[in-house]
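A.B. asks: next comes the sequence, and after it the predicted model I'd like to discuss.
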Amino acid sequence: MNQPKSFPFSRRQVLRGLLATAAFGATAKLGTGCTPQEPRSGGTGDEFVIGFIYVGPRDDFGYNQAHAEGAAAIAQLPGIKIVEQASVPETTEVEEAMRSMIELDGAKALFPTSFGYFDPHILKIAQEFPEVQFFHAGGLYQEGETPRNIGSYFGYIDEAQYIAGMVAAYTTQTGRLGFVGAKPIPQLLRNVNSFTLGARTVAPDITTRLILTGDWSLPVKEAEAVNSMVDQGIDVITCHVDSPKIVIETAERRGVFSSGYHANQAALAPRGFLTGAEWDWTTVYTQYAQQLQEGKTLMNGDIPHIVRGGLEAGFWKLSPFGAAVSDEAKQAAEAVKAEFAQGSKRIYQGPLRNNQGQEIIAAGQSYEQTAVELETMNWLVEGVDGRLES
């Protein structure tokens, strides 16, 4: 018996097609004198609709979960309606998701959260819908080049990684740390470098082995990287991938320590989990939602095109310390955390060399967290054993 064919169209795509057909039919009947229909606002008509798009599942113990938790917080605000779509690849599929949220759900602001959504997809759709505001995590806004309805937000989570590196240094018995990464974008390199610099304040000869997998979610390669590290004598492992779940669980099975990222993974490694660098998007998203409700826009300059902040602005938090963390490590970590809370701590100070022996910051000089040099980082600090390609 022949099986009925299935068609690769989503419900949103079908609805958009039906709406387009209906609109064409109405135009044909009414002639050219009709007035185009206004985009619907969603909900009861007085709700402000905000869309969130994730590259993976919302319960991934990682990047997507952290953003989804932030979205859930503002969904509780009166007058705000949230629409979400998960597991959307960094392809033209995200363009379809954005169009659908705008045309079907009436979204007036979108948070497409994954790094690869920005160029070319957000840039394209932002020009197609100039009245809609787009906010991207980590995108580099360039005045005069980036469309005015695009904003960029990100946090200095490398502050938390710096502290996690300190805790790792207090805990390691081999002096060898491991970092599993996806792609060598500036944000990832900044995390690797800060983790290493924090560790080397405790033990100057400590090293961090970096292995890049090549993409944000490659569970098999992530597990292979952890196993390779353990086989080399590395006994504390952290990561920057979309979901740290595989990295943390594999480290636990191999009997080594782990440090988390994005969200709290303590439940995955009850014996070896030390702490972690967690995003806290609640404050950021709440501020955006309130500004949008007040009628402020990126286009008018009421909302900044570039928003950045560290602990003092509520962008990150440390995961609770695990059972293996010593009192000495906790006290040292809390002391540096207090400096970050005050905005007085600088991670990148000279003299500092890269892992090729070249000077990148001269003695007596330093970079503030806001320095553009850190936003465009393309080097690894001394102590990192790795390359800028997978």
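C.D. replies: Cool, got the structure.
A.B. asks: switch to C-alpha atoms for all contacts and neighbour counts from now on
C.D. replies: Noted.
A.B. asks: next SSE after the longest helix seen in the chain?
C.D. replies: Secondary structure of the chain per DSSP state H: the longest helix is helix 11-30. Where DSSP states H and E defines the elements, the next helix or strand beyond helix 11-30 is strand 48-53.
A.B. asks: give me the helices and strands touching that next one, please.
C.D. replies: strand 80-85, helix 92-103, strand 109-112 (3 or more CA pairs under 8 Å, 6 or more residues apart in numbering; DSSP states H and E).
A.B. asks: quick revisit: just checking, what packs against the longest helix of the chain?
C.D. replies: helix 92-103.
A.B. asks: so for the helix it packs on, what gets flagged as buried?
C.D. replies: By neighbour count on 16 or more other CA atoms under 10 Å, the buried set for helix 92-103 is 94-103.
A.B. asks: before we go on, here's another structure to hold up against the first:
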Amino acid sequence: MRFGKRRAAVLLTALALAAAGCSSAASQNDDAGAGSTVPGKDSKAVGFIFVGPKDDYGYNQAAFQGSEEIKKAFPDLEVITAENVPEDDNAARVMNSMIQKGAKIIFATSYGHLDAALKVAEEHPDVVVVQQGNVIADGKVTANTGTYFGTVYEPVYLAGIAAGLTTKTNKLGYVYAFPIPQTIANINAFELGAKSVNPEAKTYTVNTSNWCDPAKQAQATQSLLSQGVDVITQHQDCTGTVIKTTEAAGAFTVGYHADASELAPKGWLTGSEWNWGPLYTDIVKTALAGEFTGSKYNANYRVGYKNGENPFIQSEFGPAVSAEAKAAIEQAKTAISAADGSPFVGPVTDQDGTVQIPAGTVPDYATLDGIDFFVDGVIGELPKS
């Protein structure tokens, strides 16, 4: 799967369409009066579908923890969850089952759930269906659909600083699943963070073509270790295998998605973990108030350090992280949170030495949602489509 620069342009078009569509939908609701159907407003339940298990020390565990926060915030609502929901027609079947049980708000939490989510939303215009991490484009944004995500690459950049100042071999490792823009941005941010404090640092990549395959993860990790890599991170849904394998080899770990520091008491450096509770709560609150149509969630909603709402937070530091690294990370966080700051402020060159982001340019979230190249210092080729 390859995403080109066209993706960023499509996203910008989608956002413009969404803005126009939201304004129109809001006007229609105003004209319809009290008898109109407002998406999500009459919900008796909220549904969450997860592509994996809720205890994977990773992506699905973080999303499940966010759903638990909905129970606390809205005790009168039933929270319905479903684990191990494939990214195919089964997802639509599970979501329809939740709707039959009274759900008027559905969270489809995996990247590949988008098509099923759009199908369900089209069939049930009174149900708010939000999808985690993807982009709704080509005029498909409607009054009851939206996507949301955080700027994952920001805390990953900071974790790269910890890795760059800890490595002894200057070889860092990245186990990833698919070459989607989020993954590519994370790998690049990790390398750029490491290189900002250690120009000799290189990031070696291994692709598993699977969100959660422990056997492939163990093989990928061993491959990196055999090349002299001494700090390993990942973009996988379930993270336990990579962390345990790295810890057993006496190497260092950078976590992802959820706090898994207990799996690496010696080698844990830091990580990036989701705190979905506040964002999930705000989305549900917006839908129940009948304000989803025309709201900030009725399109492709992204939040980050710049607006102080990034649901991705930095994990606690492990014992191997130096005072120097902690200070450098704090300084970098302040810099990338500024209006003119970004892990990707130009110049940024790709593996071939071509300038992809010119000097002084601060790319916006839409542009980075379409990133399709590895930066200089990343070792490995992107799989061809």
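C.D. replies: Arrived safely, thanks for sending. Quick caveat: nothing in here was measured; it's all calculated off a predicted structure.
A.B. asks: kindly provide the TM-score of these chains.
C.D. replies: Overlay of the two chains. TM-score (TM-score structural alignment, normalised by the length of structure 2): 0.85; 344 aligned residues with a CA RMSD of 2.1 Å.
A.B. asks: so the longest helix along structure 2 corresponds to what in structure 1?
C.D. replies: Longest helix in structure 2, counting residues (DSSP H): helix 5-32. Alignment of helix 5-32 of structure 2 against structure 1: no match, by TM-score structural alignment.
A.B. asks: any idea what G70 of structure 1 aligns with in structure 2?
C.D. replies: Alignment note (TM-score structural alignment): G70 of structure 1 maps to G66 of structure 2.
A.B. asks: what ranges do the helices span in structure 1?
C.D. replies: 11-30, 63-75, 92-103, 123-128, 158-171, 186-202, 219-231, 245-253, 282-293, 327-342, 372-375.
A.B. asks: spatially nearest residue to L77 of structure 2 (excluding sequence neighbours)?
C.D. replies: A45 (5.0 Å; CA to CA, 6 or more residues apart in numbering).
A.B. asks: do you know how far S110 of structure 2 is from D282 of structure 2?
C.D. replies: Counting by CA to CA, to the nearest Å, the gap from S110 of structure 2 to D282 of structure 2 is 19 Å.
A.B. asks: name the nearest residue to the aligned residue in structure 2 for K345 of structure 1, sequence neighbours excluded.
C.D. replies: Matched by TM-score structural alignment, K345 of structure 1 corresponds to G341 in structure 2. Using CA to CA, 6+ apart and skipping residues adjacent in sequence, the residue nearest G341 of structure 2 is A335, 5.6 Å away.
A.B. asks: V345 is in contact with the one you found, correct?
C.D. replies: No - the pair A335 of structure 2 / V345 is not scored as a contact, 10.7 Å apart, by CA atoms under 8 Å.
A.B. asks: okay, the two: which has more neighbours?
C.D. replies: V345 (17 against 14; other CA atoms under 10 Å).
A.B. asks: how many neighbouring residues does the spatially closest residue to the more buried one that is not a sequence neighbour have?
C.D. replies: Leaving aside its sequence neighbours, V345 of structure 2 sits nearest to V362 (CA to CA, 6+ apart; 4.7 Å). Applying other CA under 10 Å, we find 18 residues neighbouring V362 of structure 2.
A.B. asks: ok, now E145 of structure 1?
C.D. replies: Residues near E145 of structure 1, counting by other CA under 10 Å: 7.
A.B. asks: swap in the one 5 residues further on?
C.D. replies: Residues within reach of I150 of structure 1, counting by other CA under 10 Å, total 26.
A.B. asks: please apply the same query to the one 5 residues further on.
C.D. replies: Look at G155 of structure 1: counted by other CA under 10 Å, it has 23 neighbours.
A.B. asks: so who does the counterpart of F107 of structure 2 in structure 1 touch?
C.D. replies: Under the alignment by TM-score structural alignment, F107 of structure 2 pairs with F111 in structure 1. Taking CA atoms under 8 Å, 6 or more residues apart in numbering as the criterion, F111 of structure 1 is in contact with 50-53, 134-136.
A.B. asks: surely G52 of structure 2 touches E87?
C.D. replies: No - between G52 of structure 2 and E87 there is no contact under CA under 8 Å: 10.4 Å.
A.B. asks: tell me, what residue is most central in structure 1?
C.D. replies: In structure 1, the C-alpha nearest the mean C-alpha coordinate belongs to Y63, at 5.6 Å (CA atoms, centre = their mean).
A.B. asks: burial measure for the corresponding residue of structure 2 for D60 of structure 1, as a count.
C.D. replies: In structure 2, the residue equivalent to D60 of structure 1 is D56, according to TM-score structural alignment. Look at D56 of structure 2: counted by other CA under 10 Å, it has 19 neighbours.
A.B. asks: roughly how far does D56 of structure 2 sit from K171 of structure 2?
C.D. replies: From D56 of structure 2 across to K171 of structure 2, the span is 27 Å (CA to CA).
A.B. asks: then H257 of structure 2?
C.D. replies: H257 of structure 2 is 23 Å from K171 of structure 2, by CA to CA.
A.B. asks: the residue nearest to L77 of structure 2 maps to what in structure 1?
C.D. replies: Counting by TM-score structural alignment, A45 of structure 2 corresponds to V49 in structure 1.
A.B. asks: contacting residues for that match?
C.D. replies: 41-42, 80-83, 105-109.
A.B. asks: any chance of those in a markdown table, with neighbour count and distance to Y170 of structure 1 too?
C.D. replies: Compiled in a markdown table, the contacts of V49 of structure 1 are given as follows (neighbours: other CA atoms under 10 Å; distance: CA to CA, whole Å):
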| residue | neighbour count | distance to Y170 of structure 1 |
| --- | --- | --- |
| S41 | 18 | 54 |
| G42 | 18 | 53 |
| I80 | 18 | 45 |
| K81 | 20 | 46 |
| I82 | 18 | 43 |
| V83 | 16 | 44 |
| D105 | 21 | 51 |
| G106 | 24 | 52 |
| A107 | 27 | 48 |
| K108 | 22 | 48 |
| A109 | 25 | 44 |
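A.B. asks: and in structure 2, which of these remain?
C.D. replies: Comparing those with structure 2 on both residues aligned by TM-score structural alignment, their matches' CA atoms under 8 Å, the contacts found in both are 80-83, 105-109.
A.B. asks: does M229 of structure 1 touch G178 like I think?
C.D. replies: Yes - contact criterion CA under 8 Å: M229 of structure 1 and G178 qualify, at 6.5 Å.
A.B. asks: the more surrounded of these two?
C.D. replies: Of the pair M229 of structure 1 and G178, G178 is the one with more neighbours under other CA under 10 Å, namely 29 against 23.
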